[in-house]
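**Q** My questions concern the predicted model and sequence given below.
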Amino acid sequence: MLGTAAPATRWLLVEHPGGWAPAALDSPGIDDAVADRLHRTALSVGGRVVLVRRPGRAAVPAAARPRRWTVLDLDGRRQEGTWHRSDDLLAADAALLHGPDDSAAGDLPGPLFLVCTHGRHDVCCAVRGRPVAQALAVRWPQQTWECTHIGGDRFAANLLVVPDGTVYGGLDAARAVDVVQSHLSGSVDLEHLRGFSAHRPPVQAALAAVLRAHGPAAVGDVTPGEVVAHGGRWRVEVLGRGGLPARSEVTVRRTSQPAARLTCSASADATAYVWTAEVIDPAG
């Protein structure tokens, strides 16, 4: 799974308790023009738009209450608002484009845990994701949300932690609670780690390799330095803190798996990349 987190450094979370279309922004209540604008803005800033709803949701009429939106940056900055009509999301689009306005920030209860349950995108995400979302909601009710597609359906159930952007996969209800508790305690769970969405796939694999060799450690204890590409290989400098080496060099290689049916909804076989990383030696 390593190196498979979809890159993003800014997230727009839009509360949408109704049904989700296969393509999230095509969902009822979001005008085509607004959806297109949000999509283009996200692409321009390296961000993602994710629809969210509470686990175990009841049917809520669209006009019953304002729905929330939140823009989160990797550095923890945030901005929140509400919307009744699709046009109200233009304020969210501005925050997504320019970054959160700290003066408008609300109080978040801590990291948010987004579990993909997007069944109309891939049924495996709903079948495997909903029990995980329910289990996390029992322990962290204010921080847990179901969400639309975040990539890697074949690794369901998938969990995205924001704002730090860590992605875990292959979870079940029991293991998910342990993984989140470990994450909050400052120890990345390497068995279920897919990667860190702040970085490109080869860098994700290199950071994970250092954590595996010298951890346990937290997400923020490893950062990339110089990255040099040579065809299908990369040399990645990893800077560590705490109990990790101050500097490590990692070689990363990309190979392709044999074609296979990768997801529940796949109509044909496809190939996928595999990232392997080896720590050469710590230095510095």
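**A** Structure's in. What do you need?
**Q** Only C-alpha atoms from now on, for both contacts and neighbour counts.
**A** Fine.
**Q** Give me the buried positions along the helix or strand harbouring residue 213.
**A** Using DSSP states H and E, residue 213 maps to helix 201-214. With burial defined by 16 or more other Cα atoms under 10 Å, the residues of helix 201-214 counted as buried are 201, 202, 203, 204, 205, 206, 207, 208, 209, 210, 211, 212.
**Q** which of the residues you listed lies closest to residue 259?
**A** Lowest distance from residue 259 to these (Cα to Cα) belongs to residue 201, with 20.1 Å.
**Q** Excluding sequence neighbours, find me the nearest residue to that closest one.
**A** Spatial nearest neighbour of residue 201, excluding adjacent residues (Cα to Cα, 6 or more residues apart in numbering): residue 3 at 4.3 Å.
**Q** Can you tell me how far that neighbour is from residue 138?
**A** 30 Å (Cα to Cα, to the nearest Å).
**Q** Same question for residue 128.
**A** 17 Å.
**Q** With neighbour numbers in mind, choose between these two.
**A** Between residue 128 and residue 138, counting by other Cα atoms under 10 Å, residue 128 is the more crowded of the two (22 against 12).
**Q** who's in contact with the residue nearest to residue 21 when sequence neighbours are not counted?
**A** Leaving aside its chain neighbours, residue 21 sits nearest to residue 27 (4.6 Å; criterion: Cα to Cα, 6+ apart). Contacts for residue 27 (Cα atoms under 8 Å, 6 or more residues apart in numbering) come out as 19, 20, 21.
**Q** Please apply the same query to residue 113.
**A** Counted by Cα under 8 Å, 6+ apart, residue 113 has contacts 143, 144, 145, 159, 160, 161, 162.
**Q** Am I right that the last one is in contact with residue 111?
**A** Yes. Counting by Cα atoms under 8 Å, residue 162 does reach residue 111; the two are 5.7 Å apart.
**Q** So between the two, which is more surrounded?
**A** Ranked by neighbour count (other Cα under 10 Å), residue 162 and residue 111 place residue 162 first, with 21 against 16.
**Q** another structure for you, compare them:
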Amino acid sequence: MTAERFFCADAARARGDALPGTAPYGLVWVLVEHHAPWPANGYDGLPLEPATKSRLYDAARAVRARILLIRRHGRRPADAGPRRWAVLRYDATGAHRQHWGTWDRDEDLALAAAALDAPGEPGHPPVVLVCAHGRHDTCCALRGRPAARALAERWPELVWECTHVGGDRFAANVLVAPDGVYYGGLDAASSVAVVEQHLAGRVHAAHLRGYTDLFPAQQAAVAAVLARNGPAGRHDYTVTGTSRAGPHWLVRVTGPPPRATAYDVEVTAHRAAPHQLTCNGPATSAAMLHEVTSIRAG
């Protein structure tokens, strides 16, 4: 008798795994367009010229940037001509910055490494990245690609498939960068609705994993305020205070002027029971959960 195949996203939905507080921290992303099949470990597995590969890797690590391989949805030949690269940089003022270029030879990626030392240009529309990294996790392909198809049909110039962004069990995962907003648990229809609202300046609590400039307890606090008050712009709410006593956090979230209402949000962190959190491999892990226990308007 054949054992039933395990899918981590199905299991996470059945358990009701919480989304808020699960976005990986990050302020800078390096995107490298790559048409050939992606290695399971993404950029690390590319057979690039060693010196250039190391230069970009070291430059990214120096500023804690994440390197993601990208491609447009749909199959393209590996020799489809010059590919694009980008450096996306989050800015707390909302003037998010981007630097784009092209590469034909491996050595051209040295320009991407150099761009990590430059501020980049504001004014570009955000980039919508959909994790569709099937060699890393099956659910990322099964759930990510239908979402990528629907989004690309609507916004062909903004949408790219990308390699692993973290949280396989929350597929389909969408990262809007350099805004630094993670969404999860999406499908084709909900991904279009969520991104449409995001581009209109309305971040909803539903499907929100978190803001990447915040730590998990802070992400959970902001998501709770959004759930209470309704959708808001990416920078409408700011974290203006955080304190911790063991597993208990007190996060102050302040709203936009002119009222600038402040909310004191209590968050408790604890480990969930161990579960298999990815499709690839039977190992179990205990995820950290951040549960909001109270919200008080100050």
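**A** Here it is on my side, so go on. None of these values were measured; they are calculated from a predicted model.
**Q** thinking again about what came up before, gap between the residue nearest to residue 201 of structure 1 and residue 220 of structure 1?
**A** In this view, residue 3 of structure 1 and residue 220 of structure 1 are 17 Å apart by Cα to Cα.
**Q** Give me the more crowded residue out of these two.
**A** Neighbour totals were compared for residue 3 of structure 1 and residue 220, and residue 3 leads with 28 against 12 (other Cα under 10 Å).
**Q** Can you classify the alignment partner in structure 2 of that one as helix, strand or coil?
**A** Matched to structure 2 by TM-score structural alignment, residue 3 of structure 1 sits across from residue 21. Here residue 21 of structure 2 is coil, with the state taken from DSSP: H, G, I helix; E, B strand; the rest coil.
**Q** wait, isn't residue 21 of structure 2 in contact with residue 207?
**A** No. Using Cα under 8 Å, residue 21 of structure 2 is not in contact with residue 207, being 11.5 Å away.
**Q** Give me the mean deviation of the lengthiest helix in structure 1 from structure 2.
**A** As assigned by DSSP state H, the longest helix anywhere in structure 1 is helix 123-139. Following superposition, helix 123-139 of structure 1 is found to deviate from structure 2 by 0.6 Å on average (mean Cα distance after the TM-score superposition for structure 1).
**Q** buried set for that helix?
**A** Judged by neighbour count (16+ other Cα under 10 Å), helix 123-139 of structure 1 contains these buried residues: 123-126, 128-137.
**Q** out of these, who's nearest residue 79 of structure 1?
**A** Of all the buried residues of helix 123-139 of structure 1, residue 137 has the smallest distance to residue 79 of structure 1: 23.0 Å, by Cα to Cα.
**Q** The closest one -> structure 2?
**A** Aligned by TM-score structural alignment, residue 137 of structure 1 pairs with residue 152 of structure 2.
**Q** if I pick its match, what's in contact with it?
**A** 73, 158, 159, 160.
**Q** where's the first one relative to residue 22 of structure 2, distance?
**A** When you say that, I think you mean residue 73 of structure 2. For residue 73 of structure 2, the distance to residue 22 of structure 2 equals 26 Å [Cα to Cα].
**Q** These two: who's more crowded?
**A** Remark: of residue 73 of structure 2 and residue 22, residue 22 carries more neighbours, 27 against 21, as counted by other Cα under 10 Å.
**Q** can the buried residues of helix 201-214 of structure 1 go into TSV with extra columns for distance to residue 49 of structure 1?
**A** Below are the buried residues of helix 201-214 of structure 1 laid out as TSV (distance: Cα to Cα, whole Å):
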residue	distance to residue 49 of structure 1
201	20
202	24
203	23
204	21
205	24
206	27
207	25
208	26
209	29
210	30
211	29
212	31
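**Q** for those, which one is nearest residue 78 of structure 1?
**A** Set against residue 78 of structure 1, the nearest of the buried residues of helix 201-214 of structure 1 by Cα to Cα is residue 204 (24.1 Å).
**Q** Mind telling me what that closest one corresponds to in structure 2?
**A** Counting by TM-score structural alignment, residue 204 of structure 1 lines up with residue 219 in structure 2.
**Q** likewise residue 220 of structure 1?
**A** Under the alignment (TM-score structural alignment), residue 220 of structure 1 pairs with residue 235 of structure 2.
**Q** part of a strand, is that match?
**A** No. Residue 235 of structure 2: not assigned to a strand; according to three-state DSSP it is coil.
**Q** so how far is residue 166 of structure 1 from residue 187 of structure 1?
**A** Using Cα to Cα, we find residue 187 of structure 1 at a distance of 12 Å from residue 166 of structure 1.
**Q** do the same with residue 1 of structure 1
**A** Per Cα to Cα, residue 1 of structure 1 is found 13 Å from residue 166 of structure 1.
**Q** Pull up the overlap in contacts between the two.
**A** In terms of Cα under 8 Å, 6+ apart, residue 1 of structure 1 and residue 166 are both contacted by the residues 193, 194, 195.
**Q** which ones are touching the last one?
**A** Neighbouring residues of residue 195 of structure 1 by Cα under 8 Å, 6+ apart: 1, 2, 3, 4, 5, 166, 167, 168, 201, 204, 205, 208.
**Q** The second one too?
**A** Contacts here follow Cα under 8 Å, 6+ apart; on that basis residue 194 of structure 1 touches 1, 2, 3, 4, 5, 166, 167, 168, 169.
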